[in-house]
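*Asks:* generate coordinates for the sequence data below:
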Amino acid sequence: MLYQKYADKGYTKTNFAPDDVAQLHPHTKWTQQGMLFVYELLKSKGILPMVELDEQAS
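*Replies:* This is a model prediction of the structure:
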């Protein structure tokens, strides 16, 4: 969940796709910039992806 204080940073993009003729539904996706932000935030707290933990053990 993206907090309001990060809403204007370009971390997500929302498109509206019609699920039926009468309504549009929002579909929010993380941008590359947003994924990098989440990665760096977690990394700063010592949380790394499994693939990187496997590389460190080798």
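*Asks:* please count neighbours and contacts with C-alpha atoms only from this point.
*Replies:* OK.
*Asks:* can you tell me the SS state at residue 14?
*Replies:* The local conformation at residue 14, judged by DSSP: H, G, I helix; E, B strand; the rest coil, is strand.
*Asks:* also this sequence, please, to line up against the first:
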Amino acid sequence: MAGKFEMYKDRSDKYRFRLKAGNGEIIAVGEAYETKASCLHGIESVKANAAGAPVVEKEPTL
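*Replies:* As a prediction, the model looks like this:
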């Protein structure tokens, strides 16, 4: 089963999305958006940018 984006309204009446793997595990979450259109734009941005994004390991901060 393929992964999917779920869009929903939170308790503050803001739009959010989460990306779920095929097994149902949440693997990414988005920020709060004021409008449905903004949330959909956020999802499209993740789709467009994630595939080519590098993995960067950061050192712990003290």
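*Asks:* tell me how the two chains score on TM-score.
*Replies:* Once superposed, chain against chain, the TM-score is 0.28 (TM-score structural alignment, normalised by the length of the first structure); 19 aligned residues with a CA RMSD of 1.9 Å.
*Asks:* tally up the residues packed near the residue nearest to residue 28 of the first structure when sequence neighbours are not counted, please.
*Replies:* Closest residue to residue 28 of the first structure apart from its sequence neighbours, by CA to CA, 6 or more residues apart in numbering: residue 14 at 4.2 Å. Per other CA atoms under 10 Å, the neighbour tally for residue 14 of the first structure reads 12.
*Asks:* who's in contact with residue 14 of the first structure?
*Replies:* Residue 14 of the first structure makes contact with 26-29 under the criterion CA atoms under 8 Å, 6 or more residues apart in numbering.
*Asks:* how about 10 Å then?
*Replies:* 25-31 (CA atoms under 10 Å, 6 or more residues apart in numbering).
*Asks:* including neighbour count, could the residues you listed go into JSON lines?
*Replies:* Formatted as JSON lines, the contacts of residue 14 of the first structure follow (neighbours: other CA atoms under 10 Å):
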{"residue": "25", "neighbour count": "12"}
{"residue": "26", "neighbour count": "12"}
{"residue": "27", "neighbour count": "10"}
{"residue": "28", "neighbour count": "11"}
{"residue": "29", "neighbour count": "13"}
{"residue": "30", "neighbour count": "15"}
{"residue": "31", "neighbour count": "14"}
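*Asks:* good, wrapping up.
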